[in-house]
Structures are given as C-alpha cells and as structure tokens.
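Visitor: Let me see the structure of the following:
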Amino acid sequence: MPSERLSVVVTRRLPEPVENRLKDLFDVTLRDDDTPMTRAELIAAAQNCDVLVPTLTDQIDAGFIGQAGPRLKLIANYGAGVDHIDIHTARQRGVLVSNTPGVVTEDTADMAMALILGVTRRIPEGLGAMKSGDWPGWSPTAFLGGRIGGRRLGIIGMGRIGKALAQRAAAFGMQIHYHNRRRLRPEIEQQYNATYWEDLDQMVARMDVISVNCPSTPATFHLMNARRLKLMKPTAVIVNTSRGEVVDENALTRMLSAGELAGAGLDVYEYGTETNTALRDLPNVVTLPHMGSATVEGRLEMGEKVIINIKTFADGHRPPDQVVPGLL
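Guide: Have a look, this model is predicted:
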C-alpha cells in the first residue's frame, strides 16, 4: 500500500467518536447530514476513494461496482448484514468487502425478547391507552395477554443471535426449539436445552412463538411464505428482527387482519421504509423502526470494527472481517 493516508468516504453520519477516530487515521470524507446518499453521489464517491464505508441503506450492486474508480479496493461495511452489497461482483473486480459481525448480537437478542413480550402482553395497546387518556381504570378483563413461561419458542436460525435469544427466553421459562441449516453439536443443544427440528414445517405448526433470526439469502427469501404462515397456530405470534424479506409481508398482513394469527412483532420490513400501512395499524402488531442494533455501545463497537478492518487493510493485510462469498 502507498505510504500516504487512504482516502475514505463514509456514506452516513456515524457516532462522533467513530468519526473523530477516522479523521485521525485517514483522509476521510464524512457526511454532513444524516440522509442517504443518492446513487449519483455514491458513484461519484466511489470513483475517487480507496475505501467506501456504506450502510444497509446503500445499494452496492453490480452496476454501482462497475462504475467505481480503479482506486476503490475496500468496501468496509458499517453493519453485519451484506445483502445490499454484490459480494461476487466486488470480488471479480478485485474489491474486498468487510463487515462488523458479532457486535450487535446481544442488542438484537434483547430486542427480539422485547418484541415477544410486547406482543404477548399487549404492551403497545396499554401504552396507547395511557398516552391518549382513554384508560377508564383497571378491569379484570382489560388488556388480557398471555404468560410466556411454558410457551414453545421456535427459533429460525440458531446462529449468534438465535443462541443469545434462546438464553434470554429460557430465563423466562420458555421451551426452546430451533431450525437451522445445520444441527448444533449435542453439547451446544444441551447448553441451551434446545430441541432441533429438521423439518421447518413441522416446527412452525407446533410453536407458540416463532422468531426469525436467519440472514437474507436467495434460499431464505419468503422462507415464511403464505403456505408456511398458515401452518402456524391461530394463537401463535411471529417476531422478526433479521431481514424483512424472509417473511411474506402481504400474506402476514392478510392473516393478521383475518384473525388467523394472534400477533406479530416486527423490527424489519420487506419493503424497507415503505411499511405496509394496513400492517402497521393493526392492534395486534408491534412495529419498530429497525432499532435492533440501536444502542450506543453497539454502534461504537461497529465503528471500531470498521476502523480495524480499514487499518489492517492499510497495513497490507486482509481485513479480519473480510466477507468471503463462499461462506455466506
């Protein structure tokens, strides 16, 4: 690598300590406001920098990479998910891609647990009544939810976040079940007292709560499609803190509206910020604005990983969190 400082472009506002550290180490261009770059702005940035630091709001597709300048050698993503980046095209063009895995595991698991509680105990409905001033007083039959102790939790995707959720849910007395591409080792299953289901359909049909914790890949697109959602018990709820496109949002909306499912807790959406109004307005649905990783600690740690990846690359080594297409 050349001795001069790397030219780094950051596409969104990051926590101030992260931006200050980037300025200390690199020739960095920061975003003045916290709005996504236009595609034209992204392409212009990629034509004149060594390193691009995008977020999940930036579409780094084949067309974009094809228009990037020859200087661009590293895309240091601020976040763990990389489904918005065409990893294969980047590799063909000699551009490395890194991410920030493992940082928000605890935060996302916390949010999944919060959504399970929020839906089953009808917390937003109670909050709404208090905020509006419509609460007439305590009643033996008002806001009746369900006890989560003893309920069966089916985790789709038993990776870092799935395991962290299992640990939390077990503390609440839930029974842990899971479906995964590969079965966990017996000692890990024993650690979480988790029951493995090879057949996802069979698991879905028997759970009280389904939590979606798998990454977005071609194989997981609409994994919870209309047919599979209909297998769920009418008293069951579904929670999604992974990627919106794993769940068929239109089918989910129809079933919730028809009373064929008890509820849903969502932090991610199939169409990004274009949330389904009919879904958002249902009383048995808790919707959050993609807050799963929104902790000060998590966002600072994400920034630290980005900096380490860039610094390692600048020193002539492979970034420790390099994303390899074959391992996705």
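Visitor: drop to CA atoms for contacts and neighbour counts, all remaining ones
Guide: Will do.
Visitor: Please, where are all the helices along the stretch 151-300 of the chain?
Guide: For the stretch 151-300 of the chain, the helices defined by DSSP state H, counting those that start in this stretch occupy 160-171, 186-192, 200-206, 226-229, 249-257, 277-280, 296-314.
Visitor: Can you give the distance from the longest one to the centre of its chain?
Guide: It refers to helix 296-314. 18 Å (C-alpha atoms, centre = their mean, to the nearest Å).
Visitor: May I see the helices of the stretch 151-300 of the chain organised as TSV, with distance to Asn240 added?
Guide: As requested, those are exported to TSV (distance: least, C-alpha to C-alpha, whole Å):
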stretch	distance to Asn240
helix 160-171	11
helix 186-192	21
helix 200-206	14
helix 226-229	13
helix 249-257	11
helix 277-280	14
helix 296-314	19
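Visitor: And this one, please, so the two structures can be compared:
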Amino acid sequence: MSNLVADGPLRVLVARAVFPDVIEPLRAVAEVETTPDDAIATPEALRQRLADKHGAFITGSERIDAALLDACPQLLVVSTMTVGVDHIDLAACAERGVTVTHAPDVLTETTADFGFALLLAAARQVGEAERYLRAGQWKKWSVDLFAGADVHGATLGIVGMGRIGQAIARRAAHGFNMRVLYHNRKRLAAHLEDDLRASYRELPELLCESRHVLLALPYSPAAYHLIGATELAQMQPGATLVNIARGGVVDETALAHALHSGHLGAAGLDVFEGEPAVNPALLAAPRLVLTPHIASSSIPTRRAMAQLAVDNLVAVLQGQPPITPVA
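Guide: This is a model prediction of the structure:
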C-alpha cells in the first residue's frame, strides 16, 4: 500500500451510476464524487475526474493504465466491482504503490446460472425461434422446426475451471447428467475432480470430444484468440460454443465463418472483443445468441459486487488491509 499522505480530506470517484445506499458508507471516510454512466466516456475524462482523487470505484468499462496513474499521483486505491482485472495495469499500479481490489466469489453462482442459460438458449435455438415468431413467420408446426441439440446427457467441455467453471460443472454433471471435461492452466486435485465428476483434457482433445464448449477462463495476453479458426475446426460438426469469459478469447471473424459454413451448430456470446461495439460479422451470423455482458446481472449480485468494492475502499482508506486484494 502507498505511504502517500493525503493533502486534506480523502476524495473518491465513483465512476459509474451505482446503488446510492451501497455507496453511502464511503461518505463517512471520504468526499465522494458520483457520476452518471455517460459522464466518463473517454480516457481523458477519467483522468480529469481522478486527478485529485485518492480512491476510485470502477467497473470493467474504465481502464487504469500507466498514463492515467501518472496523471493521478494522489491515487491510493483502485477498487473494481468486477472479478476480472484485465482492464487494470497491475504492474503499473504495483510500481506506484496503488492497491488494487476486485470482487471475486460474490458473482460466481449468478454468472454460472447465466452461462448455462446461454448454453441452453444457443443449443436449442431460442433466439432465432423467438425472432421468427415475433416476425410473424410461424404459420405451421413441423417436425424439424428449430430442432437444436440436446444438452442433457451430452458432453460439456469447460475451458477455465476456476470458481465459475466449477459452478457450471456442478450444474452440468449433477443437474443435467452431462459428461464434463475441462481444460485449465492447472489440473484440479483428484478429490475435486471426483466431486465435480469432471475429467481433465488438453485443449485439442476437449474440443474434439465435446458437443458443447463453454469458455470461463480469465483473460490474459496468452488467452488472446485462444479459440481461432484452427480450434473451431477441431470442434465437432454441429457443436455449440459459449463465451462468458472475455471477448478477446475468441476470434470473432472465424466464429462467424464457422457458423455461416454450418460447421458449428450454434454459439452464444455475452462478451465481445470491442465491446460495447460488436463485430458486424457476428450480427450477420446465423444461430448465434448475443447478450450485452450481463452474466452477473441480477439485482442481488450486482448489489453484492458494489458492496464489496465499497468495503474494500473503506478498508484501505482507513489504513486497514483490503478485503479482497488482487493476488
């Protein structure tokens, strides 16, 4: 933690509109500046707002890099209400003595619920079927109308077996009687594999054996386009791909091609490489369910995420250890 002494009252920026009652405890330890969602649309706007602040409450939409830190020399702590921290230059923060905290655990189950919902919606062509009905195209019943793939009893390959991946594995194995394979940077302990009814595979093996593949890994430079044209070709014909990790993990142009060619049966994406902008190739792709990064978006979970971010800020600004520092 930085030894920098504040020149007067502590000051905190809350970079997004968030639950006012959750933010209120911050006011007991610092002057708090809140902002509407559209107030910080550029990196320069964020730098200007943070220039005289000691603490920052951010989401995944605000990027903290070396240039910003140099322009904000009084910054002591950055608290993000996300679990992922790929929007924060951790090395630059460490060099400048800025504490970084995040919000693990509190969003695990809600995100796993959504990941499974996206898998079901993609595999069973829910999105296309709804659009077809709303457009007035449903004129008769037929045997093969939006006939998708079964999820129950199928093989699910999970790439990334952290908290969220494990929660999805439990739903798959114990709720849908699925065969679960997983790939992870580090293999799980044998007792945990037994509990999850999950078997380890190298990535090419997982892609070849799985009817459905779900991405739940943290983002890093090594994960950039981990799933590209080569990997998509390794997947079974008619397979389903779901991404709730980060957009950059998937080569979106290659994914669109695999859907257009018919090699992939379906896909579901909650994250995008250039979000909130979406690759036009995806918008034109068939059998693809798209959602705007809402996997953790239930009211109880979003409140819990914000609360943990506030609790971390209060602790650090009062000279106490952070509750959930980034390891």
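Visitor: Kindly provide the TM-score of these chains.
Guide: Once superposed, the chains reach a TM-score of 0.94 (TM-score structural alignment, normalised by the length of the second structure), with 322 aligned residues with a C-alpha RMSD of 1.7 Å.
Visitor: if we can go back for a sec, can you say which of the helices of the stretch 151-300 of the first structure is nearest to Cys214 of the first structure?
Guide: Nearest of the helices of the stretch 151-300 of the first structure to Cys214 of the first structure, taken as C-alpha to C-alpha: helix 160-171 at 8.2 Å.
Visitor: ok, the residue nearest to Gly55 of the second structure when sequence neighbours are not counted - contacts?
Guide: Once flanking residues are discounted, Gly55 of the second structure sits nearest to Val12: 4.5 Å by C-alpha to C-alpha, 6 or more residues apart in numbering. By C-alpha atoms under 8 Å, 6 or more residues apart in numbering, Val12 of the second structure lies in contact with Ala30, Glu31, Val32, Glu33, Lys53, His54, Gly55, Ala56, Phe57.
Visitor: The last one belongs to a helix?
Guide: No. When DSSP: H, G, I helix; E, B strand; the rest coil is applied, Phe57 of the second structure is found to be strand, with no helix at that position.
Visitor: any idea how far Val32 of the second structure is from it?
Guide: To Val32 of the second structure, Phe57 of the second structure is 10 Å away according to C-alpha to C-alpha, to the nearest Å.
Visitor: Then Asp105 of the second structure?
Guide: Taking C-alpha to C-alpha as the measure, Asp105 of the second structure falls 26 Å from Val32 of the second structure.
Visitor: And those two? Which one has more around it.
Guide: Neighbours were counted for Asp105 of the second structure and for Val32 using other C-alpha atoms under 10 Å; Val32 has more, 19 against 13.
Visitor: I'd like to know how many residues surround Ala222 of the second structure.
Guide: Ala222 of the second structure is flanked by 8 other residues according to other C-alpha under 10 Å.
Visitor: now the aligned residue in the first structure for it: how far from Gly263 of the first structure?
Guide: Matched to the first structure by TM-score structural alignment, Ala222 of the second structure sits across from Ala219. When distance is defined by C-alpha to C-alpha, Ala219 of the first structure is 25 Å away from Gly263 of the first structure.
Visitor: what's the answer for Ala142 of the first structure, then?
Guide: Ala142 of the first structure sits 17 Å away from Gly263 of the first structure, going by C-alpha to C-alpha.
Visitor: which one of those two has more residues nearby?
Guide: Neighbour count, other C-alpha under 10 Å: between Ala142 of the first structure and Gly263, Gly263 has more, with 26 against 10.
Visitor: For the counterpart of the more buried one in the second structure, list the residues it contacts.
Guide: Superposed on the second structure with TM-score structural alignment, Gly263 of the first structure falls opposite Ala266. Contacts for Ala266 of the second structure (C-alpha under 8 Å, 6+ apart) come out as Ala122, Ala123, Gln125, Gly238, Ala239, Thr240, Leu241, Leu259, Pro286, Arg287, Leu288.
Visitor: My read is that Ala304 of the second structure contacts Asp105, right?
Guide: No. Contact criterion C-alpha atoms under 8 Å: Ala304 of the second structure and Asp105 do not qualify, at 9.9 Å.
Visitor: Now check the second structure for the residue matching Val28 of the first structure.
Guide: Val28 of the first structure maps onto Val32 in the second structure, by TM-score structural alignment.
Visitor: pretty sure that match is in a strand, no?
Guide: Yes. According to three-state DSSP, Val32 of the second structure belongs to a strand.
Visitor: Alright, that wraps it up for me.
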